[in-house]
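**Student:** Sequence isn't available, so here's the structure alone:
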C-alpha cells in the first residue's frame, strides 16, 4: 500500500534527511519520499497499522501530521531533528 501524509514543521533538506533516516528504520516501511514544497511524506507499507506507526514516529520527531496538535515542544523537536539531518548530510 502507498500512503501520503501532510506534515507540519517541515523546513528544509535537513528535515527531509532526518525523516527518511528515521522512517527507514521502521519495519514494513519502504520507498520513502518527501516533497518539501508540499510538506508531504509518501511511503509504502504492508498494513494499515503501519500508518499509525509512521504518524507516531513523525510526531515524536516534531513533524506531526496536519490536523494533529502542534505544540511548542514538537516545534522545538523539529528544529533538533533538522539540525541533526544537516550534520549527517
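**Tutor:** Arrived safely. Just so it is clear, the model here is predicted, and its values are computed rather than measured.
**Student:** only C-alpha atoms for contact and neighbour calcs from this point on.
**Tutor:** Noted.
**Student:** what comes into contact with stretch 53-68?
**Tutor:** 5-10, 19, 22-23, 70, 73-79, 81 (CA atoms under 8 Å, 6 or more residues apart in numbering).
**Student:** which parts of that stretch are buried?
**Tutor:** For stretch 53-68, burial by neighbour count (16 or more other CA atoms under 10 Å) applies to 54-55, 57-59, 61-65.
**Student:** this is the comparison structure:
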C-alpha cells in the first residue's frame, strides 16, 4: 500500500534527509519520498499497522501529520532532526 502524508514542520533538505533515513530504517517500508514543496511524505508499506508506526515515528521526530497537535516540543524535535539531517548529508 502507498499513502501520502501531509506533515508539519518540514522545512528543508535536512528535514527531508532525516525523515528519509529514519523511515527507511523501518523494516516494513519499501519506499519513502519526501516532497519539500508540498510538505508531504509518501510511503509504501505492507500492513495497516505499519501506517500507525510511521505516523508515530514522524511525530517522535517532530513532524506530526497535519491535523494533529503541533506542540512546542514537536517543533523543537523537528529543529534537532533538521540539524542532524544537515550534518549527515
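**Tutor:** Received it, and whenever you're ready, just let me know what you need. Just so we're clear, the structure is a prediction, and the values are computed from it rather than from any experiment.
**Student:** before we move on, the earlier item: out of the buried residues of stretch 53-68 of the first structure, which sit inside helices?
**Tutor:** Among the buried residues of stretch 53-68 of the first structure, the members found in helices (DSSP state H) are 54-55, 57-59, 61.
**Student:** In helices, which of the contacts of stretch 53-68 of the first structure fall?
**Tutor:** 19, 22-23, 73-79, 81.
**Student:** Pipe those into a markdown table and attach neighbour count and distance to residue 38 of the first structure per row.
**Tutor:** Formatted as a markdown table, these follow (neighbours: other CA atoms under 10 Å; distance: CA to CA, whole Å):
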| residue | neighbour count | distance to residue 38 of the first structure |
| --- | --- | --- |
| 19 | 25 | 15 |
| 22 | 14 | 20 |
| 23 | 19 | 19 |
| 73 | 10 | 23 |
| 74 | 20 | 20 |
| 75 | 19 | 18 |
| 76 | 14 | 21 |
| 77 | 18 | 20 |
| 78 | 26 | 17 |
| 79 | 19 | 19 |
| 81 | 22 | 19 |
